[in-house]
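Asks: what follows is a protein structure lacking sequence information:
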């Protein structure tokens, strides 16, 4: 989302909208978050640390929100500024259902630092990535 563009929002307003959307993703408020996306917020919007809506929803264990974002075209492999992928974040947090949703969506198990495979091994969750 760029400020002053077709949305007619100032950069400050765009920043506030993105902050609200990030909070909705963190909190798993799927319905409200989807309203933002349906009204033009790009599904792969990211914060200053390159955490996407999907990353935040995954990290906080909100499988329903992750499913909804993926259904709207979110990229399951976008990594944040620390080179972390959403599936590795979900493994770290023990969000097993989110891991399954992302794996089923084709998330790259070898991307990021640590990769999902490495994170699964570190945290005793390798069974979640088995075929």
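Replies: That came through fine. Note that the structure is predicted; figures quoted are calculated from it, not measured. Numbers count the residues shown, from 1 in each chain.
Asks: rest of the way, CA atoms for contacts and neighbours
Replies: Fine.
Asks: ok, then the element right after the longest helix seen in the chain?
Replies: Taking DSSP state H as the criterion, the chain has its longest helix at helix 11-27. Next helix or strand after helix 11-27 toward the C-terminus (DSSP states H and E): helix 30-38.
Asks: can you check what angle separates that following helix from helix 11-27?
Replies: Inter-element angle recorded for helix 30-38 and helix 11-27: 140 degrees (by axes from the mean of the first three to the mean of the last three Cα atoms, to 10 degrees).
Asks: thinking again about what came up before, tell me what the longest helix of the chain is packed against?
Replies: Using 3 or more Cα pairs under 8 Å, 6 or more residues apart in numbering; DSSP states H and E, the elements in contact with helix 11-27 are helix 30-38, helix 53-59.
Asks: comparison target below:
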């Protein structure tokens, strides 16, 4: 292993741990030092820092990681996203933030479970179901509009 790779691994481990415990100042320092925002530390069950912060309810860290380019739909070793973990753990504010940042409600883990079915929180389920309906309605409306326009053109 090269020195650069070893340094990156150390930064990633430190970032994963700081994200886990909610140490916002340390997360900021590590990101400034070049810690990989997309990395997954193998001994952390393949959970990216965003997933760890989301599961543990660290709103400021989730926001910081997203602002620094963390993938909103990154998955852990079981195919679970940050949205699934936040929903499962009842982290309403984080569920809302992830949805606002474009997290996929339709993503499923290796068992076919999605964020709605894994949710332990009624308010999270309501947010997730609302997010499911909006895109479907929008798609239907767009298809209906284009279909109507096509019929008009045909005469």
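Replies: Everything's here; your move. Here the structure is a predicted model, which is why all the values come from computation and not from measurement.
Asks: care to give me the TM-score?
Replies: The TM-score (TM-score structural alignment, normalised by the length of structure 1) is 0.84; 124 aligned residues with a Cα RMSD of 1.8 Å.
Asks: tell me the buried residues in the longest helix of structure 1?
Replies: By neighbour count with 16 or more other Cα atoms under 10 Å, helix 11-27 of structure 1 contains the buried residues 14-15, 17-18, 21-27.
Asks: check stretch 112-131 of structure 1 too.
Replies: 112, 114-120, 125, 129.
Asks: so which of these is the closest to residue 45 of structure 1?
Replies: For the buried residues of stretch 112-131 of structure 1, the closest approach to residue 45 of structure 1 (Cα to Cα) belongs to residue 112, at 18.9 Å.
Asks: contacts only, for the closest one.
Replies: Listed by Cα atoms under 8 Å, 6 or more residues apart in numbering, the contact set of residue 112 of structure 1 reads 79, 83-85, 88.
Asks: structure 2: which residue goes with that one?
Replies: Superposed on structure 2 with TM-score structural alignment, residue 112 of structure 1 falls opposite residue 108.
Asks: so its match is in which element?
Replies: Per DSSP H and E: nothing holds residue 108 of structure 2, as it lies in no helix or strand.
Asks: ok, now how distant is it from residue 5 of structure 2?
Replies: Distance, residue 108 of structure 2 to residue 5 of structure 2, using Cα to Cα, to the nearest Å: 32 Å.
Asks: ok, residue 18 of structure 2 next?
Replies: Residue 18 of structure 2 is 20 Å from residue 5 of structure 2, by Cα to Cα.
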